[in-house]
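> after the sequence you'll find the predicted model.
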Amino acid sequence: MSPALRALLHEVIDYAGQFPPAALSLADASAEFQAIMGSPDRFWTRRFIVKAPQLSELSGTLQETPLAIVARPAAEGLRAQLTTIVDEIAALVEEDGHPESLEIAIPPNEAALKEALGVMKKRADDLAGTQVYFELGWGDDLPDLMSEVASTWEDVGFKARTGGVTAAEFPSPARLAEFLHTATSLDLPFKLTAGLHDPMTHEDEELGVTRFGFLNALGAAALARSEDLSTREVHDLLLAEDVRDGAAGLSLGDYTLDESAAHDFRSIFGGFGSCSVAEPRDGLAAFFKHNS
């Protein structure tokens, strides 16, 4: 593994064992996370993902566990729900330290977005040390919306869903390219989640979707930042079949990502959520074997 690829993949996964398709209980997912962190897979892994409604039962049990909190509030009563979440984070801090991220799926309407921004900005002091990410879905106006939100609250990051268990959860290559180009060109913190189990992008004929590879997705985003690529060029790298790792770095098509650029990219990229660490690890091993 080149130094560039090592920098790109180090602690890149937030373990989401409670989520489909693994769908483990909190206790089983927590045990699996602890096992991962005591194994060589520690290289890949950063945070343990928990659901916001579980916060009240976690206080005092997760010392020194890097946490990512996922919230999916309803549009009705949004302000109260987010206020409760921040209150519970503040209580958690007393026992366990700051969660590293709070990832909020914003209901798809303008009023909900404004309300969420208002709560988060008002409670920013209680969230010091916790990176907040908004998941805004895949609307036609996503790039403009990201720019507008970032201009309103400069500390906010963004999260994009790259797959799931149904076809509807997968964005098109064009949509993902727009998101990655916007985030990297505007220097916005961002994360990805779901679907990135394989190194290389490929077509899933059964679901009728494009399954994105983590080498394609991360490589395309990192090269967008280092090479000032266009959205179209990012799109093409997401689908690139000519992906290889060598002494100079990770190459996609005609572009090569070196170690310095990989480290720079990771300054804004917070990793991706996955219910499995073994699948990306084994997929990368197979990639190297195939390309040796």
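Structure's in. What do you need? Numbers count the residues shown, from 1 in each chain.
> okay, CA-based contacts and neighbour counts for the rest of this
OK.
> please enumerate the strands of the stretch 1-150 of the chain.
Under the criterion DSSP state E, counting those that start in this stretch, strands of the stretch 1-150 of the chain are mapped to 13-15, 45-51, 67-71, 101-105, 131-135.
> give me the residues contacting the shortest one.
Residues from elsewhere that reach strand 13-15, judged by Cα atoms under 8 Å, 6 or more residues apart in numbering: 33, 44-49, 68, 271-277.
> surely A16 is in contact with T45?
No - in this structure, A16 is not within contact of T45 by Cα atoms under 8 Å, at 10.7 Å.
> who has more neighbours, these two?
With neighbours defined as other Cα atoms under 10 Å, A16 and T45 compare such that A16 has more, 29 against 23.
> residues touching the more buried one, list them.
Listed by Cα under 8 Å, 6+ apart, the contact set of A16 reads A29, F48, I49, V50, G273, S274, C275, S276.
> also this one, for the comparison:
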Amino acid sequence: MTAIETLLAGLFDYAGLYPPASLSLRSAANNYLEYRLSKHAGALGRFILNLDRLDEFRSVTADSSHHFALSVIAAENTDWAALAQGINSGLRFECLEIKCSEPSAIKRIAQQLPRNMMAYFEVPIHPSSRVALETIQENGARAKIRMGGVVPDAIPSVFDVAQMLKTLVDLRLPFKATAGLHHPLRSKQALTYNLEGPTGTMHGFVNLSCAAALLFFGGDVEEARCLLDEEDPAAWEIRADSLRWRNQAWTADQIANIRRDFFLGIGSCSFEEPIHDLESLGWL
């Protein structure tokens, strides 16, 4: 694969059920099946849905349910024993996502999860999350960070994101990102699909990927901040064997390393937007 194909491999977990898309389950499921057959199907990851919608999911998908690799969002107070029964129902559960930043709760939940079930714990992008991240690492789980939302205040600063990435690197804690990463490069965008809705400067998923690589391979936080803040497409060079930003470059092998061991994926309510943007830039 080329460097950009390596970066994109299974990158986007499809979250069409969630804002700002907020699609019906039937529409989101149909989209996922369509994306699996598309030209860029290699970039498609899991289908995200809430645990309490599993029965509806079975009803909607029927005989096609085996085509869905699931990442299931569960509440902190979920009946984990009941979850274990659901996992044995034949659906392809691949991981859980749980919003929980209290270290004692993270430890308790991690110890109750079914064996071999990978869990992502969502914690705030804030220095106070360090202890929670250490607990996640100690319990063999993974972190989840939220990069945006439907209002400008939901978007973390480049400084805070750079510091969070550095902490994750220091702990060698794999993570996924979610929300506000529909576009390759940092740019001002509408935050919803309402023409009169709010706008904000959204983080770019290529910026985030390369900032993760920069820090993972020994770069400093200030340069990572500059990289996250980069909005100029001309600052990037997409080659078959590497991705380059100004005086930095990462080979396809390094990118594969990052995607396997550190930056594991993105939850996005759109699969088409990031692909179309990459095509418009001439990077795909």
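That came through, no problem. On a predicted model such as this, the values are computed, not experimentally measured, just so you know.
> please state their TM-score.
The TM-score (TM-score structural alignment, normalised by the length of structure 2) is 0.86; 270 aligned residues with a Cα RMSD of 2.4 Å.
> the equivalent of V93 of structure 1 over in structure 2 and R186 of structure 2: what is the separation?
Using TM-score structural alignment, the partner of V93 of structure 1 in structure 2 is I87. Distance of I87 of structure 2 to R186 of structure 2, given as Cα to Cα, to the nearest Å: 38 Å.
> quick revisit: out of the strands of the stretch 1-150 of structure 1, nearest to R211 of structure 1?
strand 13-15 (17.5 Å; Cα to Cα).
> which one's the longest helix in structure 1?
helix 78-96 (DSSP state H).
> can you pull the buried residues of stretch 172-185 of structure 2?
Using 16 or more other Cα atoms under 10 Å as the burial criterion, the residues of stretch 172-185 of structure 2 that qualify are 173-185.
> now stretch 235-245 of structure 2: how far from the chain's centre is it?
Stretch 235-245 of structure 2 has its C-alpha centroid displaced from the chain centroid by 22 Å (Cα atoms, centre = their mean, to the nearest Å).
> that stretch: end-to-end distance?
6 Å.
> what are the buried residues along that stretch?
Neighbour counts over stretch 235-245 of structure 2 (16+ other Cα under 10 Å) mark W236, I238, S242, L243, R244, W245 as buried.
> stretch 70-82 of structure 2 now?
Residues L70, S71, V72, I73, A74, E76, W80 are the ones in stretch 70-82 of structure 2 that count as buried (16+ other Cα under 10 Å).
> what is the aligned counterpart of the third one in structure 1?
Okay, so that is V72 of structure 2. Aligning on TM-score structural alignment places V72 of structure 2 opposite I69 in structure 1.
> can you lay out the buried residues of stretch 70-82 of structure 2 as a markdown table showing distance to V150 of structure 2?
Listed next are these as a markdown table, based on distance: Cα to Cα, whole Å:
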| residue | distance to V150 of structure 2 |
| --- | --- |
| L70 | 24 |
| S71 | 22 |
| V72 | 22 |
| I73 | 19 |
| A74 | 22 |
| E76 | 23 |
| W80 | 31 |
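> now the two most distant members of the residues you listed.
Distances among these were taken as Cα to Cα; the most separated pair is L70 and E76, at 18.6 Å.
> got JSON lines for the strands of the stretch 1-150 of structure 1, with distance to L223 of structure 1 too?
Formatted as JSON lines, the strands of the stretch 1-150 of structure 1 follow (distance: least, Cα to Cα, whole Å):
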{"stretch": "strand 13-15", "distance to L223 of structure 1": "20"}
{"stretch": "strand 45-51", "distance to L223 of structure 1": "23"}
{"stretch": "strand 67-71", "distance to L223 of structure 1": "26"}
{"stretch": "strand 101-105", "distance to L223 of structure 1": "25"}
{"stretch": "strand 131-135", "distance to L223 of structure 1": "22"}
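> just say which of those strands is most tucked in.
Across the strands of the stretch 1-150 of structure 1, the average number of neighbours (mean count of other Cα atoms under 10 Å) peaks for strand 13-15, which reaches a mean of 27.
> neighbouring contacts of stretch 26-38 of structure 2?
For stretch 26-38 of structure 2, contacts defined as Cα under 8 Å, 6+ apart pick out Y14, G16, L17, A41, G42, L44, F47, V60, T61, H67, F271.
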